[in-house]
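Chemist: how would this look folded up:
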Amino acid sequence: MRVTVFGSGGLGGYFGALLARAGHEVTFVARGSHLEAMRARGLQVHSVHGDFHLHPVRATDRPEEAPPADLVLYAVKTYHIPETVEALPRLLGPEGVVLTTQNGVEAPDQVAAVVGAERTLAGAVWVVSRIEAPGVIRQESAFRRIVVGELDGRLTPRAQAIARAFAEAGTEGEATAEIRKVLWTKFLFIASIGGVGSVVRLPVGAWREVPETRALLEQAMREIEAVARAEGVILDPDAVPQTMAFIDHLASGATASMQRDVEAGRPLEIEAMSGAVVRLGQRHGVPTPAHAFIYAALKPVHLQALQRAGVA
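Modeler: Presented below is the predicted three-dimensional model:
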């Protein structure tokens, strides 16, 4: 399978490396020092599942140089979607598809609006990985799971084949006929813990038992549950208590990725998190006061980070 990894950071770099190691023809789209290191020294992966080194690798900062792809693994941050999504149609081969991997619930439809729903697969990903240094990916979680599905809810041979390719490469790969439900269930967790943690700016063990803060967390989850229902996505009846229980069992020093971005001064995916909850809530007349508060508190932090990065 010909694969183009569009966004070769912690997620794209790691999963793309696994596919390349498994024998697929992978082109990495990257930029800056990370790109130069990959061109010069290949891609080094340090993982709890075993280290490996790809050399040479095909890497470019010009997506159009990639051969026509059977699969585009679209792994840019959500705030980079507007500036990159228009390039996707040119990357696809005759039967190629784009697989979204972003946090949140809006990316699949943003991509489908450009390449067509028939050439879009939605993906939900669970992994902890990052660029440790240019040309080096550090993968730190026991879990490395990807669930893929068609936007129309069919369980198709192509979704199963792509899930199988990931599984054969070493991950937990799964195809589902309920990808919207999977995405919203993950969203209920990541947008709530990421939002509250980013406002509190303490590890989860310092705030999950504080009654007022715990109530804010649960309210944030209930708002997402209500917005999902308004969008026509029915989550499991115990989605909120199950997610609360999962958070209660996290290591006390755990932090969400958006909180780590706040602390590092990086731009935030706040528009795709609480911002999306607020926008969709307004569309359907669903009150979202917890996420409105989180969004109002974190948007200036995001804007300051964009200014420092020279983006805004």
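Chemist: rest of the way, CA atoms for contacts and neighbours
Modeler: Fine.
Chemist: which elements pack onto the longest strand anywhere in the chain?
Modeler: The strand that spans the most residues within the chain, counting by DSSP state E, is strand 92-100. Secondary-structure packing of strand 92-100 (3 or more Cα pairs under 8 Å, 6 or more residues apart in numbering; DSSP states H and E): strand 69-74, helix 107-115, strand 120-126.
Chemist: and this one, please, so the two structures can be compared:
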Amino acid sequence: MDTKRFIVYGAGAVGGSLGGLLHRAGHEVVLIARGAHLAAIRSDGLRLVTGGGTETLSIAAVSSPAELDSAPGDVLLLAMKSMNTEAALRDLAAVVDPATPIVCVQNGVANERAALRLFPNVYGVCVMFPSTHLEPGVVEPRAWPVPAILDIGRYPAELDETAESIAAALRSAGCHSEPRADIMRWKYHKLLMNLGNAIDATVQPGDGIAELVELACAEGAKVLAAAGIPVTSFDEYRARRGDILSTDRASRSGSSSWQSLVRGTGTIETDYLNGEIVLLSRLHGVPTPVNEHIRQLANTFAREGRPPASLPAAELLAAIH
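Modeler: The predicted structure is shown next:
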């Protein structure tokens, strides 16, 4: 496939960082952003903060797909939180060529299926991309010199020339990227890892965090096994990540869910992380009280604007035991 332009829908921590890295590598990029973040990018450029320094990139940005002129060779990179995917897909379907590749650079496993309802060419990406977006106009890939591992495959399970071409573009931007026919097997493992996001977002650091994450992940693994869903092993995943992503930097931020609470968005992605496990548990008759409690708790934090990481771990452990 002759990729001419990357359109990044959702220019936050992952999307903004990836768009900036692709632009920096010489690819044509358009960001779809909103609010103060969009205004900052339009007025002052996108500030890309990496281990190599800070760059201000003059990069095209629009507020919605309606402002795009769809063209052959476009690739759509979805990078919004999963709860916003369906609305984004409807907006895209109204204006872009139906044959446009839709690439889900997102956590969770529901986005690819939602995209396939409206577009025939859908790709999943297993996202290992430590990154931060807390200030309008600023994104920070936290690992350096390799910012991300972004393996890709056609959904539901296939490899093709487009996946190979996109992987090559991602590598040109400094990321590691391998085409994989079994990409969803990797994404389900990442789902298990992301079950701790809501805990990171709501619970005070310290004793009890590891136990909470272990309980949530044990439930998740049990449910995926009951559903017959293949998942990469911990050893496979650890070997793939290896020591590629170095994040030994002075400043540190929390998970994407923690960042949502810090920015006060009023929403959080937990329904598509812990909530995915809860959904599967209801379909297959495997109780998941830990993940359901965490799902409800994270939504309460987001809805009420409660401070992130403010709940004592002992209080949550007592509630779920």
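Chemist: before we move on, the earlier item: other residues contacting the longest strand of structure 1?
Modeler: If you take Cα atoms under 8 Å, 6 or more residues apart in numbering as the criterion, strand 92-100 of structure 1 is touched by 68-75, 88, 107-108, 111, 119-124, 148.
Chemist: run the last query once more with 7 Å
Modeler: Contact with strand 92-100 of structure 1 is made by 68-75, 107-108, 119-123, as judged by Cα atoms under 7 Å, 6 or more residues apart in numbering.
Chemist: that older thread, looking at the helices and strands packed on strand 92-100 of structure 1, spot the one closest to Ala163 of structure 1.
Modeler: Taking Cα to Cα, strand 120-126 is the member of these nearest to Ala163 of structure 1, at 9.8 Å.
Chemist: mean shift between that closest one and structure 2?
Modeler: Compared with structure 2 after the fit, strand 120-126 of structure 1 shows a mean deviation of 1.3 Å (mean Cα distance after the TM-score superposition for structure 1).
Chemist: so which residues of structure 2 form helices?
Modeler: Chain-ordered helices for structure 2, with DSSP state H as the definition, fall at 13-24, 35-44, 85-93, 111-116, 161-172, 183-194, 197-202, 209-227, 234-241, 256-263, 274-284, 289-304, 313-320.
Chemist: counting contacts, what elements does the fifth one pack onto?
Modeler: With contacts defined as 3 or more Cα pairs under 7 Å, 6 or more residues apart in numbering; DSSP states H and E, the packing partners of helix 161-172 of structure 2 are strand 149-154.
Chemist: nearest the middle, which residue of structure 2 would you pick?
Modeler: Gln106 (3.2 Å; Cα atoms, centre = their mean).
Chemist: residues in contact with the closest residue to that one other than its chain neighbours?
Modeler: Spatial nearest neighbour of Gln106 of structure 2, chain neighbours left out: Ala79 (5.5 Å); criterion: Cα to Cα, 6 or more residues apart in numbering. Ala79 of structure 2 is in contact with 8-11, 14-15, 104-106, counting by Cα under 7 Å, 6+ apart.
Chemist: now do the buried residues in stretch 231-239 of structure 1.
Modeler: 233-235, 239 (16 or more other Cα atoms under 10 Å).
Chemist: re earlier: could the helices and strands packed on strand 92-100 of structure 1 go into TSV alongside distance to Leu35 of structure 1?
Modeler: Output for those, formatted as TSV (distance: least, Cα to Cα, whole Å):
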stretch	distance to Leu35 of structure 1
strand 69-74	17
helix 107-115	25
strand 120-126	24
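Chemist: burial check on Lys186 of structure 1, number of neighbours?
Modeler: 20 (other Cα atoms under 10 Å).
Chemist: over to the one 5 residues further on?
Modeler: Counted with other Cα under 10 Å, the neighbours of Ala191 of structure 1 add up to 30.
Chemist: from Val233 of structure 1, how far out is the nearest residue to it once chain neighbours are set aside?
Modeler: Closest residue to Ala191 of structure 1 apart from its sequence neighbours, by Cα to Cα, 6+ apart: Met273 at 5.1 Å. Separation of Met273 of structure 1 from Val233 of structure 1 (Cα to Cα, to the nearest Å): 17 Å.
Chemist: repeat that for Thr27 of structure 1.
Modeler: For Thr27 of structure 1, the distance to Val233 of structure 1 - Cα to Cα - is 35 Å.
Chemist: returning to what we had before: and the helices of structure 2 as a markdown table, adding distance to Ala61 of structure 2?
Modeler: Compiled in a markdown table, the helices of structure 2 are given as follows (distance: least, Cα to Cα, whole Å):
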| stretch | distance to Ala61 of structure 2 |
| --- | --- |
| helix 13-24 | 10 |
| helix 35-44 | 7 |
| helix 85-93 | 16 |
| helix 111-116 | 23 |
| helix 161-172 | 20 |
| helix 183-194 | 29 |
| helix 197-202 | 29 |
| helix 209-227 | 38 |
| helix 234-241 | 32 |
| helix 256-263 | 21 |
| helix 274-284 | 32 |
| helix 289-304 | 28 |
| helix 313-320 | 41 |
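Chemist: among those, which is nearest His133 of structure 2?
Modeler: Among the helices of structure 2, helix 13-24 sits nearest to His133 of structure 2 (Cα to Cα), with 4.5 Å.
Chemist: how much does the closest one stray from structure 1?
Modeler: Counting by mean Cα distance after the TM-score superposition for structure 1, helix 13-24 of structure 2 comes out at 1.3 Å.
Chemist: what does that helix correspond to over in structure 1?
Modeler: Matched against structure 1 by TM-score structural alignment, helix 13-24 of structure 2 falls on residues 10-21.
Chemist: what residues does the matching stretch touch?
Modeler: Residues from elsewhere that reach stretch 10-21 of structure 1 (Cα under 7 Å, 6+ apart): 5, 26, 75, 129-131, 137, 166, 169.
Chemist: so what corresponds to Gly35 of structure 2 in structure 1?
Modeler: By TM-score structural alignment, Gly35 of structure 2 lines up with Gly32 in structure 1.
Chemist: burial measure for that match, as a count.
Modeler: Burial measure for Gly32 of structure 1: 9 neighbouring residues, criterion other Cα under 10 Å.
Chemist: now the equivalent of Ile81 of structure 1 over in structure 2: how far from Asp151 of structure 2?
Modeler: Under the alignment (TM-score structural alignment), Ile81 of structure 1 pairs with Thr85 in structure 2. Distance of Thr85 of structure 2 to Asp151 of structure 2, given as Cα to Cα: 20 Å.
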